[in-house]
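Trainee: everything below, folded, please.
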Amino acid sequence: MTEHAFSPAERRAIYRVIAERRDMRRFVPGSEVSEEVLVQLLRAAHAAPSVGLMQPWRFIRITDAGLRRDIHAIVDEERLRTAEALGSRSDEFLALKVEGILECAELFVVALGDGRQAHIFGRRTLPQMDLASVSCAIQNLWLAARAEGLGMGWVSIFDPRRLAQLLDIPDDAEPVAILCLGPVPDFPDRPALEIDKWTVGRPLSEFVAENRWAAPAPIVGWST
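Mentor: Take a look at the predicted model:
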């Protein structure tokens, strides 16, 4: 602990919002998010770290009902293709609810911005750091939404070229996420994909090593 630490109550709140964040698919139909809260959430996203301070994120708020339906159609087509690619788990996948595009209060498309190739700082050998930076912005938005009592779901089941054409996104930009945002009936105590028995989250100990890739890092508390 250092003199720069937040208070115990503030620290507990930070860890709680991280632990209770969920990828949400079910929303309260007909609900709204105030403009004031939306601005706060987007400011939180915009405060994310980015390599070389390039700020590669672009947020497109979808307020046109027709566009929302078109985006849903693009996602649903890819949902069927994904099911086909899953082979023996096809029916199991089709039974999952994988998005809340038509029900959520707010819909955003997040894209990698145009002109990214001009940013070399931190990307010369790792050009994918632009996507890493956008992911940080999405995570900031996600955590801020949870703190406000709102749910958010990240939808990645779509053809980026079709979505880009639909939204007039420039050729050197790229959509990477559809975000469903709004009030939800509840927040489950476990990830939805665990509840739906699609998969099970693995413990931290399987993802931490010491000095070399396969050398376990035996630290107390990392087994869960």
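
Trainee: only C-alpha atoms from now on, for both contacts and neighbour counts.
Mentor: Will do.

Trainee: packing partners of the lengthiest strand in the chain?
Mentor: If you go by DSSP state E, the chain has its longest strand at strand 174-182. Helices and strands touching strand 174-182, as assessed by 3 or more Cα pairs under 8 Å, 6 or more residues apart in numbering; DSSP states H and E, comprise strand 106-112, strand 151-155, helix 160-166.

Trainee: what's the first one packed up against?
Mentor: Helices and strands in packing contact with strand 106-112 are listed as strand 57-62, helix 129-147, strand 174-182; criterion 3+ Cα pairs under 8 Å, 6+ apart.

Trainee: now those in TSV, with mean neighbour count?
Mentor: As requested, these are exported to TSV (neighbours: other Cα atoms under 10 Å):
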stretch	mean neighbour count
strand 57-62	18
helix 129-147	22
strand 174-182	25
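
Trainee: now for those, which one comes closest to Gly153?
Mentor: Proximity to Gly153, assessed across the helices and strands packed on strand 106-112 by Cα to Cα, is greatest for strand 174-182 (5.0 Å).

Trainee: centre of the chain to that closest one, how far?
Mentor: Centroid separation for strand 174-182 versus its chain: 7 Å, with Cα atoms, centre = their mean, to the nearest Å.

Trainee: sequence B follows; please return its structure for comparison with A:
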Amino acid sequence: MDEPTFDAVAREAIYEVIAARRDIRHFLPDQRVEPATLARILTAAHQAPSVGLMQPWRFIRICNPATRAQLAEAVETERLRTAEALSERQTEFLRLKIEGIRECAELLALIMAPDDGTVLGRRTMPREMAIASCACAAQNLWLAARAENLGLGWVSFFDPDYVTQLLGCPPGAFPLGIFCLGPVREFPAKPLLEMVDWRHGEALEALLYTDAYGHGARGEEVALAQDHKRAY
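Mentor: Presented below is the predicted three-dimensional model:
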């Protein structure tokens, strides 16, 4: 089978999806995701690259309303603890909506599976490469959801030990995220944290170095970064 060749229209569509991806916290309630759509999104996640082809990701679809409620309560507990840790920004943080667990159409948990002993590509960084591989699957999930015009939010406010126990994960497994998926009223023009002036992202040219960490990029590279500057 010949390798696919992408024309300019297809390339632009990919870049548009990447630029339009957002971390979504507001969902339309009482909606559903069609089974075929969910299957496409999860298939895209599973097509992610992984170090040593270890495929360390496991997805758990949360269908039990009681389990969903328990996860929402666990996230709320961590939200309040995070607020305490933020001291002077506590009030500002508490005004933020950080998740849509109760109202999203689909709820998924991303679990990093117990180490299967893969050595290829990860001998010196076994855990880090497993996490990085799971992150690739998460990004595919996010981009596929956006391509389907569905919102997706990554929730990390939880005690991993509690979630591990709640979801019956085996020893050595580790939850990396709870993902809220579903129809939304709109996609924000900018990341939420920028919209509320919590934090602003750096431009690519400020993070692109030459030959060593911290070395400024050459003019040609800076121009390239500016030419391809897009929203994130």
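
Trainee: need the helices and strands packed on strand 106-112 of structure 1 in a markdown table with distance to Arg26 of structure 1, can you?
Mentor: Shown next, in a markdown table, are these (distance: least, Cα to Cα, whole Å):
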| stretch | distance to Arg26 of structure 1 |
| --- | --- |
| strand 57-62 | 18 |
| helix 129-147 | 14 |
| strand 174-182 | 9 |
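
Trainee: looking at those, which is closest to Val220 of structure 1?
Mentor: Nearest of those (Cα to Cα): helix 129-147, 27.0 Å.

Trainee: spatially nearest residue to the spatially most central residue of structure 1 (excluding sequence neighbours)?
Mentor: In structure 1, the residue lying closest to the centroid (Cα atoms, centre = their mean) is Trp154, at 4.1 Å. Distance criterion Cα to Cα, 6 or more residues apart in numbering; nearest residue to Trp154 of structure 1, sequence neighbours excluded, is Leu179 at 4.9 Å.

Trainee: residues contacting Thr224 of structure 1?
Mentor: 203-205 (Cα atoms under 8 Å, 6 or more residues apart in numbering).

Trainee: got the contact list for the residue nearest to Trp154 of structure 1?
Mentor: By Cα under 8 Å, 6+ apart, the neighbours of Leu179 of structure 1 are 107-110, 152-155.

Trainee: can you rerun that using 10 Å?
Mentor: Contact analysis of Leu179 of structure 1 by Cα atoms under 10 Å, 6 or more residues apart in numbering lists 24, 59-61, 99-101, 104, 106-110, 138, 141-142, 152-156.

Trainee: do Ala44 of structure 2 as well
Mentor: Contact analysis of Ala44 of structure 2 by Cα under 10 Å, 6+ apart lists 38, 137-145.

Trainee: which position in structure 1 aligns with it?
Mentor: By TM-score structural alignment, Ala44 of structure 2 lines up with Ala44 in structure 1.

Trainee: which parts of structure 1 are helices?
Mentor: 8-20, 35-46, 65-85, 90-94, 129-147, 160-166, 192-195 (DSSP state H).

Trainee: save those helices as CSV, and put in distance to Trp222 of structure 1 too.
Mentor: Formatted as CSV, the helices of structure 1 follow (distance: least, Cα to Cα, whole Å):
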stretch, distance to Trp222 of structure 1
helix 8-20, 15
helix 35-46, 29
helix 65-85, 34
helix 90-94, 31
helix 129-147, 23
helix 160-166, 37
helix 192-195, 21
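
Trainee: and for Glu194 of structure 2, the neighbour number?
Mentor: 11 (other Cα atoms under 10 Å).

Trainee: surely Thr67 of structure 2 and Gln165 touch.
Mentor: No. Thr67 of structure 2 lies out of contact with Gln165 (Cα atoms under 10 Å); the separation is 11.6 Å.

Trainee: what are the buried residues along stretch 212-228 of structure 2?
Mentor: Going by neighbour count (16 or more other Cα atoms under 10 Å), the buried part of stretch 212-228 of structure 2 is 216-217, 222, 225.

Trainee: nearest to Glu12 of structure 2, of the residues you listed?
Mentor: Distances from Glu12 of structure 2 to the buried residues of stretch 212-228 of structure 2, taken by Cα to Cα, are shortest for Ala225, at 16.7 Å.

Trainee: how about the aligned partner of that closest one in structure 1, nearest residue that isn't a chain neighbour?
Mentor: Aligned by TM-score structural alignment, Ala225 of structure 2 pairs with Trp222 of structure 1. Distance criterion Cα to Cα, 6+ apart; nearest residue to Trp222 of structure 1, sequence neighbours excluded, is Ser205 at 5.0 Å.
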